[in-house]
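> A predicted structure for the sequence below; I have some questions about it.
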Amino acid sequence: MIQQHSETDPLQKVIIGRYENYNESPAYAELVNEDQKSGLPQRNQLKEEFDSFRKVLTDAGVEVLVPDYVGRFVYDQLTPRDIGMVIGDKFLLCNMVKRSRRYESAGIFRYLHAIPDDEPNIIIPDSPTCFIEGGDILIDKGNLFVAVSQRTNPEGVAFLQEQFGNEFNIVPIEARSLAEGENVLHLDCMFNPVGERTALIYEEGFKQVPREILNNYDLIRVNKAQQRELATNILSLSQDRIISRDHPLCKPINDEIRKAGIEVTEITFDAAPATGGSFRCCSLPLRRG
């Protein structure tokens, strides 16, 4: 059974990133975001940090799965969030912009086979120009927030409206572009609900913050330096607890979250963020509730 109606419902089952075989064949490496220009992380560091991440999850009673090895031609399986997402009781299999990421979904097919198929529960975009990535979609309070960004286009938003508009209020969000001086890769790098009615936000990444955010959340504002360190990219275990980076620039945000009555578990997590993704990017929840 798969299920997700909120980013903050209790996490029960999740796929996390696979660090094994990372960058096994550098010949297939593709620059997928600006952060990678500063260098790729080392596998021993990835192992240590992902093992710590997994332990926190399993200690919290979460069932943890890992993608199967796809092959040398997929050099990075660290961030499964982008390849798909559970929306309600259906699984959206995304269409990725970057060539090297389009085969990552094969690593989770084993888990998708377990989804009941008495109705079409796996939704796949039917156009090769319909681009959607899971990091651009957040689900909360009956809303499906979807960013038009570097990786999700207006055709992708229209597809989500067609598929899920009867169940959720689709809220399109325009992210500022690289040309506008903002390197926000996905929506979850500039917005993330926490707790019952709190949210982290990097307002400069939005062309306009929608009323569904302004009216429904007490906002904890993240500055540009904190956003660069992915302070918004936390993972909620429940409304009462999150996982966040143990990093000097993230600590002030973590302290503000604690003031909202939410427990923050801080973990050293520096390797994956060097590729542009933190805890939310490195996790694909299959069941919350």
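That came in fine, so what should we check first?
> CA only for contacts and neighbour counts going forward, please
Fine.
> strands of the stretch 51-200 of the chain, residue ranges please.
Applying DSSP state E, counting those that start in this stretch to the stretch 51-200 of the chain gives strands spanning 63-65, 84-87, 90-93, 122-123, 137-140, 143-148, 169-174, 191-194, 198-201.
> packing partners for the third one?
Which is strand 90-93. strand 84-87, strand 122-123 (3 or more C-alpha pairs under 8 Å, 6 or more residues apart in numbering; DSSP states H and E).
> quick one, which of the ones you listed is packed in tightest?
strand 84-87 (a mean of 24; mean count of other C-alpha atoms under 10 Å).
> how far out from the middle of the chain is it?
Relative to its parent chain, strand 84-87 has a centroid offset of 10 Å by C-alpha atoms, centre = their mean, to the nearest Å.
> so what touches it?
2-5, 91-94, 105, 133-134, 139, 284-287 (C-alpha atoms under 8 Å, 6 or more residues apart in numbering).
> take this one as well and set it beside the first:
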Amino acid sequence: MLQLNIKNETSRLRAVVLGTAINNGPTPTIAEAYDPKSLEHIKAGTYPLEVDMIREMNALDAVFKKYDVKVFRPEIIEKCNQIFTRDIGFVIEDTFIKANILPERELELEAIQYILDNINPLKVCRPPEAIHIEGGDVMLWQDYIFVGTYKGSDYKDYITARTNLEGVAYLKEMFPYKKIKEFDLIKSKIEARDNALHLDCCFQPVGKNKGIIYKNGFREESDYQFLVQLFGKENLFHITREEMYHMFSNVFSIDENIVVSERNFTRLNNWLRDNDFIVEEISYAEIAKQEGLLRCSTLPLIRD
């Protein structure tokens, strides 16, 4: 049996579910696009090719193998995008929570059932249907659970709004001893540069006391200020609108001092090295065209 253990974003990783780009299916139609960035590339004819995405994911797999991380992959579903495992579930402490994702993505959960079968069934749960919550919006930090949400009255009109306030309330109920802090995120159906699809599109902690942040990803200045107060401005790497578009905050930590990052993120990678991080640089720019990057395509199960 797998003994799940996730208490933060940066402790030494031992086991992870890495998505797959094999048998990814044809380029979606404009009507099928889930997010404005995919839409942009579908229209431009630059949507990523399966062969390139497989190569990028293999590179990430190789980094995990280098650090002796146990890697699980989803079972292959024909013509199905299974890259972004972070969307379909997440672990808090020793509990696996299945996400209520978009109905057409339900098959992706079935593809990891063989993993869930190795977890104590009392430690696998699924929120009621009205509760929306996705792993990209959930981050553990010390006594906190950070949750990205969207508080606009037009929530139901936004396919980019993935975690609702009912989802925040659900986590408060499940983990009453944790401090739950929600963040109201900026959303756009048409401009990827103004769309924080998940919290990890505009913020992520790294190391013991640092973070990557995009100030204008938050609808409320007070939410941004909360993080500045908590981490200290000097410990936060502020990214630009264009860097947010390229997913600079969506790196992935293997340990408190080891970060996997996109090789083109020069400014960020230099900052990380200046702060004594080991940076494992890989190419992930094709996958980024779907408004997801390294954190989005991983679902950590066990950290020390």
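Cool, got the structure. Everything numeric in this text was worked out from a predicted model, so none of it was measured.
> what's the TM-score here?
With the length set by TM-score structural alignment, normalised by the length of structure 1, the two chains reach a TM-score of 0.92; 280 aligned residues with a C-alpha RMSD of 2.0 Å.
> could you dump the helices and strands packed on strand 90-93 of structure 1 to CSV with distance to Arg221 of structure 1?
Formatted as CSV, these follow (distance: least, C-alpha to C-alpha, whole Å):
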stretch, distance to Arg221 of structure 1
strand 84-87, 26
strand 122-123, 34
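> wait, which of these is closest to Asp270 of structure 1?
Minimum separation from Asp270 of structure 1 across those (C-alpha to C-alpha) falls at strand 84-87, 23.7 Å.
> pretty sure Leu284 of structure 1 belongs to a strand, no?
Yes: under DSSP: H, G, I helix; E, B strand; the rest coil, Leu284 of structure 1 sits within a strand.
> now do the contacts for the residue in structure 2 that it lines up against.
Mapped onto structure 2 by TM-score structural alignment, Leu284 of structure 1 lines up with Leu299. By C-alpha under 8 Å, 6+ apart, the residues touching Leu299 of structure 2 are 16-18, 85-86, 89-91.
> same question, Lys224 of structure 1
By C-alpha under 8 Å, 6+ apart, the contact set of Lys224 of structure 1 is 202, 204.
> what's near enough to touch the equivalent of Phe159 of structure 1 over in structure 2?
Taking TM-score structural alignment, Phe159 of structure 1 has Tyr170 as its aligned residue in structure 2. By C-alpha under 8 Å, 6+ apart, the contact set of Tyr170 of structure 2 is 127, 131.
> rerun that using 10 Å as the cut-off
When contacts are counted by C-alpha atoms under 10 Å, 6 or more residues apart in numbering, Tyr170 of structure 2 touches 127-128, 131-133, 176.
> repeat that for Arg197 of structure 1.
Arg197 of structure 1 touches 8, 140-141, 216-219, 239, 260, counting by C-alpha under 10 Å, 6+ apart.
> need the counterpart of it in structure 2.
Correspondence of Arg197 of structure 1 to structure 2, assessed by TM-score structural alignment: Asn209.
> cool, and Ile122 of structure 1?
Using TM-score structural alignment, Ile122 of structure 1 sits opposite Val124 in structure 2.
> what's the distance between the residue nearest to its match when sequence neighbours are not counted and Tyr245 of structure 2?
With sequence-adjacent residues excluded and distances taken as C-alpha to C-alpha, 6 or more residues apart in numbering, Val124 of structure 2 is closest to Phe96, at 4.8 Å. Separation of Phe96 of structure 2 from Tyr245 of structure 2 (C-alpha to C-alpha, to the nearest Å): 30 Å.
> tell me how many other residues crowd the counterpart of Glu30 of structure 1 in structure 2.
Matched by TM-score structural alignment, Glu30 of structure 1 corresponds to Glu32 in structure 2. For Glu32 of structure 2, the count of nearby residues is 11 (other C-alpha atoms under 10 Å).
> correct me, but Glu32 of structure 2 touches Leu39?
Yes: using C-alpha atoms under 10 Å, Glu32 of structure 2 is in contact with Leu39, at 8.6 Å.
> what packs against the biggest helix by length in structure 2?
Looking across structure 2 with DSSP state H, the single longest helix is helix 50-66. Helix 50-66 of structure 2 is packed against strand 13-18, strand 70-72, strand 258-262, strand 278-282, with contacts defined by 3 or more C-alpha pairs under 10 Å, 6 or more residues apart in numbering; DSSP states H and E.
> buried set for that helix?
By neighbour count on 16 or more other C-alpha atoms under 10 Å, the buried set for helix 50-66 of structure 2 is 50, 52-54, 56-57, 59-61, 63-64.
> ok, stretch 133-146 of structure 2 next?
Going by 16+ other C-alpha under 10 Å, stretch 133-146 of structure 2 has these buried residues: 133-141, 145-146.
> residues contacting Glu75 of structure 2?
Glu75 of structure 2 neighbours (C-alpha under 10 Å, 6+ apart): 19-20, 22, 82, 108-115.
> let's see 7 Å
Counting by C-alpha atoms under 7 Å, 6 or more residues apart in numbering, Glu75 of structure 2 touches 111-112.
> what's the counterpart of it in structure 1?
By TM-score structural alignment, Glu75 of structure 2 lines up with Asp68 in structure 1.
> hmm, back to that, mark which of the contacts of Arg197 of structure 1 are buried, thanks.
8, 140, 217-219, 239, 260.
> show me which pair in these is furthest apart.
Asp140 and Ala260 (18.0 Å).
> follow-up on the earlier one: closest to Asn120 of structure 2 among the buried residues of helix 50-66 of structure 2?
Asn120 of structure 2 lies nearest to Phe64 out of the buried residues of helix 50-66 of structure 2, by C-alpha to C-alpha, at 25.2 Å.
> what residue in structure 1 is paired with that closest one?
So Phe64 of structure 2 corresponds to Leu57, using TM-score structural alignment.
> part of a helix, is Ser253 of structure 2?
No: looking at Ser253 of structure 2 with three-state DSSP, it is strand, so not inside a helix.
> what separates the most centrally placed residue in structure 1 from Gly135 of structure 1, distance-wise?
By C-alpha atoms, centre = their mean, structure 1 has its centre lying nearest to Cys281, at 3.5 Å. Remark: distance between Cys281 of structure 1 and Gly135 of structure 1 (C-alpha to C-alpha) = 6 Å.
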